[in-house]
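Asker: Fold the following for me, if possible:
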Amino acid sequence: MEITLVLLIIFVGLVFDFTNGFHDAANAIATSISTRALTPRIALAMAAVMNFAGAFLGTEVAKTVGSGIIGAPHGTSGLTLVLCALVGAIAWNVFTWWKGLPTSSSQALIGALVGAAMAASGTVYWSGVVDKVILPMILSPLVGVALGYTLHLAILWTFRKASPRRTTRRFRMAQTVSASAMALGHGLQDAQKTMGVIVLALVTAGWQDDFSVPLWVVAAVAAAMAAGTYSGGRRIITTLGLRITQLDPPRGFAAETAAATVLYITAFVLKAPISTTQTITAAILGAGATRRASAVRWGVARTIVAAWILTFPGAGLPAAALYLLVHALTGL
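Answerer: The predicted model follows:
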């Protein structure tokens, strides 16, 4: 029974990672597509390759997710908990993709883990949730807004005497680099969260003693995310690239560079799982606000923020309900 559950968790985990890829494809490429720096086909292929590569850059965030959020009971009960959490996170990802809302797959996964753990009367490491999840997820959008705004102001001042046509052309080319950096950072951050859940299942089943990430887990997760990214999330690309604010290449470059900077700092320095979606959306808001505050469609932004707030319970409640249902029917 445990073998079946572990294999099922690995499969469902890879499905979640695939949904993460198509749900969050917009994070890296929406601005480049909206400014016509890249065609959709080229942008998606580039993002898929960089997501794949980014997954191999580190595992510290995976260890945080695997060991620092919940303490799943050993055996079939713990494995059932993990499986229900994955299903809850997938359900929220699909729902918000259908609605075209750029919500956080990271928050969905962690919210689902916490919800399922509470339903199972398991251990939730609330200090870890607050320090390593809640605070970074609150601070990262704020830093993203500030960096996006500041970086674009610096670009405006530096190129204030340059030819607008030539400047636009140069930044359109530069966006290839900034979009690649953003896609690499997305692979670094988001792939590790699925790695952490799979490793949690392996430890829960007693298949390994620590939370180190095997190479086969890294490779499988990287491939699933790359495939999901290439399939694209065009609904969310439209929201991020067009509906929040009108972007030009310099603003797109500023937003992507600011967001990528936050992703690398939190992954390598803080070892914290943050939302790439929230970070790039905040950076777009910051870069767009340099034109004037009214240039940002704040009504769309408010809808996105509301979806962020609802993500934790939106994924946690279905995961908890599913665990209770499975437990009642099977006793697992």
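Asker: From here on, just use CA atoms for contacts and neighbour counts.
Answerer: Noted.
Asker: Helices of this structure, residue ranges please.
Answerer: Remark: helices assigned in the chain by DSSP state H are 2-34, 40-54, 60-68, 76-99, 105-119, 126-129, 135-158, 164-204, 215-231, 234-238, 249-265, 276-288, 298-330.
Asker: Second chain to compare with the first, below:
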Amino acid sequence: MITSSLVLVICLALLFDYTNGFHDAANSIATIVSTKVLTPFQAVLWAAAFNFLVFFFVKEHNVAKTVSKIVNEHFVTLHVLLAGLIAAISWNLITWWFGIPSSSSHTLIGGFAGAGITNALYMGANGISAINLKLVLTTIAYIVLAPLIGLIIGYIVTIIVLHLSKSARPASAEKWFKRLQLLSSAALSYAHGGNDAQKVMGIIYVALIAAKVIGTGSAMPEWIPLACYSAIALGTLSGGWKIVKTMGSRITKITPLEGVSAESAGAITLFFTQYFGIPVSTTHTITGSIIGVGLTKRLSAVRWGVTINLVWAWIITIPVSALIAAGVFALLRAIA
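Answerer: Next up is the predicted model:
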């Protein structure tokens, strides 16, 4: 049955998707803006178009299926989903305000899990029994693995590209790499849309099951992907300029060649994890790729002080989101 609570959950889910877009826009456009291949306005238009283009080509939503199973169905209620979304949106806005490229994916998962655990405790059950521990631990493992994979691929791609272009004239090479950066940025934007929008699809799908609008195992209604890809694309159009500055210049100085390598490495990593339904962080992945590119020059080319601060933000995202969600759930339960 469609209730006001269900409508609110869907609206908040799409609002989160929107904040994900402008929070994570930097992942796709930071290098292409910092190398002056496109202006900021052109870059967000380019990225948003490829965020939405995924809707026409991706029909298997493996990441959405994974997110929908983070909290065991017995403990999922609309209040759990509301609390998780409020926590995720709050942390997204806080980190955006301070220009911290934290993970929108992990704040959503942390909020959902935290609210589910709290609901289990209120029901007199073991809190850990509320979550699919295997999926949560896999997600946590990829806090380390996603940037590491991105770093390794970014390093390898850069070395290969440098080797292939070593005999080219610098001016000619830079011209071609600026053109190639349009393709690599498009691929990263496409991967970002396909990876991140699916997480919200999983939340809305679970909400429909919790509200008994559809049954467990039912096919996902077509309007959910359409709404989610639209929301993330609109969010990307809004930009995220504070985070663009961090990603595009504060980690390491990026040239067009390095931009192509970093974006290609990020896209490859995201396509791989999306295929296996692993809800990784786009932010972590591209940050690792940028570091890998920087390491091909020298160890000191990477500003490790900035990088360490980013890692701390990544580490605390899931527990902080879970705690915020727990508090919001307790409040919702008290006033319900």
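Asker: Quick check: TM-score for this pair?
Answerer: After superposition, the two chains reach a TM-score (TM-score structural alignment, normalised by the length of structure 1) of 0.95; 325 aligned residues with a C-alpha RMSD of 1.4 Å.
Asker: ok, back up a step: please convert the helices of structure 1 to TSV, extending it with mean neighbour count.
Answerer: Converted to TSV, these look like this (neighbours: other C-alpha atoms under 10 Å):
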stretch	mean neighbour count
helix 2-34	24
helix 40-54	23
helix 60-68	25
helix 76-99	24
helix 105-119	28
helix 126-129	16
helix 135-158	19
helix 164-204	24
helix 215-231	22
helix 234-238	21
helix 249-265	27
helix 276-288	29
helix 298-330	18
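Asker: What's A187 of structure 2 aligned with over in structure 1?
Answerer: Applying TM-score structural alignment, one finds that A187 of structure 2 aligns to A181 in structure 1.
Asker: any idea how far its match lies from L215 of structure 1?
Answerer: Distance of A181 of structure 1 to L215 of structure 1, given as C-alpha to C-alpha, to the nearest Å: 23 Å.
Asker: one step back: quick one: the match of A187 of structure 2 and A258 touch, right?
Answerer: No. Applying C-alpha atoms under 8 Å as the test, A181 of structure 1 and A258 come out as separate, 10.3 Å apart.
Asker: about what we covered before: wait, what's in contact with the match of A187 of structure 2?
Answerer: Residues near A181 of structure 1 by C-alpha atoms under 8 Å, 6 or more residues apart in numbering: M50, E256, T257, A260.
Asker: cool, and I29 of structure 2?
Answerer: Residues in contact with I29 of structure 2 (C-alpha under 8 Å, 6+ apart) are P40, A43, V44, A47, S185, V244.
Asker: Swap in 10 Å and give it another go.
Answerer: Going by C-alpha atoms under 10 Å, 6 or more residues apart in numbering, I29 of structure 2 touches 37-40, 42-47, 182, 185-186, 188-189, 236, 239-241, 244, 247-248, 259, 263.
Asker: cool, and T239 of structure 1?
Answerer: By C-alpha under 10 Å, 6+ apart, the residues touching T239 of structure 1 are A26, A30, G100, L101, P102, T245, T281, V300, A301, I304.
Asker: Translate it into the numbering of structure 2.
Answerer: For T239 of structure 1, the residue aligned by TM-score structural alignment is T246.
Asker: now do T277 of structure 1
Answerer: T277 of structure 1 maps onto T283 in structure 2, by TM-score structural alignment.
Asker: can you pull the contacts of its match?
Answerer: Counted by C-alpha under 10 Å, 6+ apart, T283 of structure 2 has contacts 23-28, 101-105, 146-147, 192, 247, 266, 289, 314.
Asker: corresponding residue for I160 of structure 2 in structure 1?
Answerer: In structure 1, I160 of structure 2 lines up with A154, judged by TM-score structural alignment.
Asker: What distance do you get for its match to S294 of structure 1?
Answerer: For A154 of structure 1, the distance to S294 of structure 1 equals 21 Å [C-alpha to C-alpha].
Asker: Surely I70 of structure 2 touches A115?
Answerer: No. Using C-alpha atoms under 10 Å, I70 of structure 2 is not in contact with A115, being 11.2 Å away.
Asker: Touching both of these two, which residues are there?
Answerer: Joint contacts of I70 of structure 2 and A115 (C-alpha under 10 Å, 6+ apart) are V76, A130.
Asker: list the contacts for G111 of structure 2?
Answerer: Counting by C-alpha under 10 Å, 6+ apart, G111 of structure 2 has contacts 80-89, 91, 117, 317-326, 328.
Asker: Show me what T261 of structure 1 aligns to in structure 2.
Answerer: In structure 2, T261 of structure 1 lands on I268 (TM-score structural alignment).
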